[in-house]
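**Student:** The amino acid sequence is not available; the structure is as follows:
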């Protein structure tokens, strides 16, 4: 069959159709053999958009937000922001499976099809803090300084707040300590809403510190240390707890001393369910500034297998997102999603997707209620 000289769409209903350009072409070569029609080059259209429209292009930032090198004085001076995403690729203070150093990347990949509600706020992704994996003491000093620098920049909308807020992507849960240290400098003591299957208020001499002082700061002791440093209020709360404690009576006693009440994972099945949990959290923190920390293992392993210390019997992704969204109206001064270890995820990257949605919900809470830092007054 002889090839057509050109292809064209049929004009239907009087609508204007388009067609490939007509090119002078002989269907046979000099020897009389049938030859393939060449593809005509397309003309360059100056109006073609090459900036937007694809979730598969370029560097992977959270929800395709603009990247800003927040550690560069020159760049931060010209690209101001109100809320920053900061990765904390660190996992050398875990007591279970390692791998959370790859969590920030996994969460960003899971967020590629999402859009962030900006409203008044300019939100950017600062990339990851540069953390060594060979010395925890140095790594925590690096992360402390990273938070200090990112939160010290002038904001894009200074009429609302002069201090940026930070959503941290972890990383193991000990990285939250650096965020709380930074938050204290800017906002003073905060109430912590801690979504987790573990209490994380163990005394260092009980978990890690019995080996060495170096080992005493880890992902199960950071809230104890935060309390000892005077960073958090005695109006904090755990939600989703279900893992066993090391010393039943003394661990719970110390947890209360650190300022926490407990909502267990199974409380969701009691009368009142999700609505009651939301109400208890709001009542507990009152009008204080709030820091929300979400360990992905608060979810049942069926919904989030990719974590270091998985505990069966947790909440579903829908239940957790409903609870977080129900906290709308609280003055959230900072937040994190931690303990995502992508190497343990399934082929559908279920955990990364869940963590990304959690991050978006946390950002929505931050945008919904602008907060002025103590430095603004």
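**Tutor:** Received it, and whenever you're ready, just let me know what you need. Bear in mind that the values here come from a model prediction, so they are computed numbers and not experimental data.
**Student:** From here on, just use CA atoms for contacts and neighbour counts.
**Tutor:** Noted.
**Student:** quick one: the strands in the stretch 251-377 of the chain?
**Tutor:** Counting by DSSP state E, counting those that start in this stretch, the stretch 251-377 of the chain has strands at residues 260-264, 290-295, 332-338.
**Student:** Give me whichever of the ones you listed is most buried.
**Tutor:** strand 332-338 (a mean of 28; mean count of other Cα atoms under 10 Å).
**Student:** what packs against it?
**Tutor:** On a contact count with 3 or more Cα pairs under 8 Å, 6 or more residues apart in numbering; DSSP states H and E, strand 332-338 meets strand 165-170, helix 176-187, strand 290-295, helix 350-368.
**Student:** please redo it, this time with the cut-off set to 10 Å
**Tutor:** For strand 332-338, the packing partners by 3 or more Cα pairs under 10 Å, 6 or more residues apart in numbering; DSSP states H and E come out as strand 83-88, helix 103-110, strand 165-170, helix 176-187, strand 191-195, strand 290-295, helix 350-368.
**Student:** possible to save those as a markdown table with distance to residue 137?
**Tutor:** A markdown table is the format used below for the helices and strands packed on strand 332-338 (distance: least, Cα to Cα, whole Å):
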| stretch | distance to residue 137 |
| --- | --- |
| strand 83-88 | 15 |
| helix 103-110 | 21 |
| strand 165-170 | 17 |
| helix 176-187 | 12 |
| strand 191-195 | 24 |
| strand 290-295 | 22 |
| helix 350-368 | 27 |
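**Student:** need the contact list for residue 112.
**Tutor:** 54-57, 60-65, 353, 356 (Cα atoms under 10 Å, 6 or more residues apart in numbering).
**Student:** wait, which of those residues is closest to residue 251?
**Tutor:** residue 356 (32.1 Å; Cα to Cα).
**Student:** Look up how far residue 167 lies from the closest one.
**Tutor:** 12 Å (Cα to Cα, to the nearest Å).
**Student:** shared neighbours of these two, which are they?
**Tutor:** With Cα under 10 Å, 6+ apart as the test, residue 356 and residue 167 both reach 337, 362.
**Student:** And the strands in the stretch 1-150 of the chain?
**Tutor:** Going by DSSP E, counting those that start in this stretch, the stretch 1-150 of the chain shows strands at 83-88, 123-128.
**Student:** what's the angle from the first one to helix 103-110?
**Tutor:** It refers to strand 83-88. 130 degrees (axes from the mean of the first three to the mean of the last three Cα atoms, to 10 degrees).
**Student:** putting a second one here so we can go through both:
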């Protein structure tokens, strides 16, 4: 039996011959449609598995949409994103980044959730990410609806508020829905600011657009010091100028990145709960994320992929492509645990 048989290279397992190398399985060793899908064909590790404390970046699914107010289905996002992520290869085509060679990266499974109780689900998610923080693992998360960002921030910013660069069609700064309900996918960042997990003067929201109930969310955000950049301003100023301002606002302090798939035009990503026309192209979105390089990013998420509205997987492919861009940023961030020498060339 050769050294590169599928039995040696089953996705979701560490390669024992190489030690805990955390390397993704090459499509030259096992077809990308074969094997058990894990995020980017990486080893799947749980809290009690050997090697968990050697993980630098953990990719986590948060299969929950209990905060959705209109079209549901994002609870199924992580599973479809995992499946489509098997097409991700090792090397970034533009920057040359090789995240799997410089960091130990693993699929850490799904955060625990409760589909029947919002408060309990938020508590379970926070507990999961608190454990990752204590282990020094930087999380890259796949939602789920956008409310999942709140319990993640609650864990990561428990000691001090952080900044945020937020790509979205909506501010998610609303106060409440349906007569005072405070926790929906339209309220996470208002709660995070109020509770001291986000520094509003270091929050930048990019791509905002669409019809509105009123302007209360925007006015409240501006009063707190949030920088809101509508899609028209992105068009007028250009990507490089907008991202230069975003970098200046967050500076070199700890910063979270949240990417809602609906920031991208539904022509490219229709599988989401609240699509808005006139959004970013996929190419524009990739460029914007690449311009986060070198920032002190402590975690990131990609949310609101809803497979029932795009069973073909096209939206999920856009999502995992953005996740790889975010992964490359996290791999180069100064706070991620440790840098290792290259392990070799991709096949």
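**Tutor:** Happy to help now that I have it. Quantities reported herein were computed from a predicted structural model and do not represent experimental measurements.
**Student:** After superposition, what is the TM-score?
**Tutor:** TM-score of the superposed chains, computed with TM-score structural alignment, normalised by the length of the second structure, equals 0.84; 307 aligned residues with a Cα RMSD of 1.8 Å.
**Student:** To residue 310 of the first structure, which of the helices and strands packed on strand 332-338 of the first structure lies closest?
**Tutor:** strand 290-295 (10.4 Å).
**Student:** so the closest one corresponds to what in the second structure?
**Tutor:** The alignment of strand 290-295 of the first structure onto the second structure (TM-score structural alignment) covers residues 255-260.
**Student:** how many other residues sit next to residue 331 of the first structure?
**Tutor:** Applying other Cα atoms under 10 Å, we find 21 residues neighbouring residue 331 of the first structure.
**Student:** Which residue of the second structure sits opposite it in the alignment?
**Tutor:** Residue 331 of the first structure maps onto residue 296 in the second structure, by TM-score structural alignment.
**Student:** Surely that match and residue 138 touch.
**Tutor:** No: the pair residue 296 of the second structure / residue 138 is not scored as a contact, 11.5 Å apart, by Cα atoms under 10 Å.
**Student:** Common neighbours of these two, please.
**Tutor:** Joint contacts of residue 296 of the second structure and residue 138 (Cα under 10 Å, 6+ apart) are 330, 333, 335-336.
**Student:** measure the closest residue to residue 328 of the first structure other than its chain neighbours to residue 288 of the first structure for me?
**Tutor:** Spatial nearest neighbour of residue 328 of the first structure, chain neighbours left out: residue 365 (5.5 Å); criterion: Cα to Cα, 6 or more residues apart in numbering. Going from residue 365 of the first structure to residue 288 of the first structure by Cα to Cα gives 15 Å.
**Student:** same question, residue 316 of the first structure
**Tutor:** In terms of Cα to Cα, residue 316 of the first structure sits 28 Å off from residue 288 of the first structure.
**Student:** Next up, the contacts around the most centrally placed residue in the second structure.
**Tutor:** Most central in the second structure under Cα atoms, centre = their mean is residue 301, positioned 1.8 Å from the mean C-alpha point. Counting by Cα under 10 Å, 6+ apart, residue 301 of the second structure touches 59-62, 139-144, 146, 148-149, 152, 166, 256-260, 322-323, 326-327.
**Student:** And for the alignment partner in the first structure of residue 80 of the second structure, the neighbour number?
**Tutor:** Using TM-score structural alignment, the equivalent of residue 80 of the second structure in the first structure is residue 106. The local packing of residue 106 of the first structure (other Cα under 10 Å) involves 26 other residues.
**Student:** which residues does residue 106 of the first structure contact?
**Tutor:** Contacts of residue 106 of the first structure by Cα under 10 Å, 6+ apart are 60, 62, 100, 169-170, 340-343, 345, 349, 351-353, 355-356.
**Student:** closest to residue 210 of the first structure among the residues you listed?
**Tutor:** Using Cα to Cα, these come closest to residue 210 of the first structure at residue 100, 24.3 Å.
**Student:** Helix, strand, or coil at residue 239 of the first structure?
**Tutor:** strand (DSSP: H, G, I helix; E, B strand; the rest coil).
**Student:** measure the counterpart of it in the second structure to residue 279 of the second structure for me?
**Tutor:** Aligning on TM-score structural alignment places residue 239 of the first structure opposite residue 206 in the second structure. Noted for residue 206 of the second structure: a distance of 11 Å to residue 279 of the second structure, by Cα to Cα.
**Student:** Report the set of residues contacting both of these two.
**Tutor:** Common neighbours of residue 206 of the second structure and residue 279 (Cα under 10 Å, 6+ apart) are 168-169, 231, 263.
**Student:** just those now: which is nearest residue 84 of the second structure?
**Tutor:** Nearest member of these to residue 84 of the second structure, counting by Cα to Cα, is residue 263, at 19.8 Å.
**Student:** ok, back up a step: need the strands of the stretch 1-150 of the first structure in CSV with distance to residue 243 of the first structure and mean neighbour count, can you?
**Tutor:** Shown next, in CSV, are these (distance: least, Cα to Cα, whole Å; neighbours: other Cα atoms under 10 Å):
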stretch, distance to residue 243 of the first structure, mean neighbour count
strand 83-88, 25, 28
strand 123-128, 30, 24
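**Student:** With distance to residue 140 of the first structure as extra columns, can I get those in JSON lines?
**Tutor:** Listed next are the strands of the stretch 1-150 of the first structure as JSON lines, based on distance: least, Cα to Cα, whole Å:
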{"stretch": "strand 83-88", "distance to residue 140 of the first structure": "10"}
{"stretch": "strand 123-128", "distance to residue 140 of the first structure": "14"}
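**Student:** Of the ones you listed, which is nearest residue 141 of the first structure?
**Tutor:** strand 83-88 (12.4 Å).
**Student:** Next one: the equivalent of residue 191 of the first structure over in the second structure from residue 224 of the second structure, what distance?
**Tutor:** Residue 191 of the first structure maps onto residue 163 of the second structure when the alignment is built from TM-score structural alignment. From residue 163 of the second structure across to residue 224 of the second structure, the span is 13 Å (Cα to Cα).
**Student:** Have a look at those two and say which one is more surrounded.
**Tutor:** Counted by other Cα under 10 Å, residue 163 of the second structure and residue 224 do not tie: residue 163 has more neighbours, with 26 against 16.
**Student:** ok, the more buried one to residue 200 of the second structure distance?
**Tutor:** 7 Å.
**Student:** ok, now which ones touch the spatially closest residue to residue 251 of the second structure that is not a sequence neighbour?
**Tutor:** Setting aside the residues directly before and after it, residue 251 of the second structure is nearest to residue 295 in space (Cα to Cα, 6+ apart), at 7.5 Å. Shown in contact with residue 295 of the second structure (Cα under 10 Å, 6+ apart): 247, 250-256, 329-330, 332-335.
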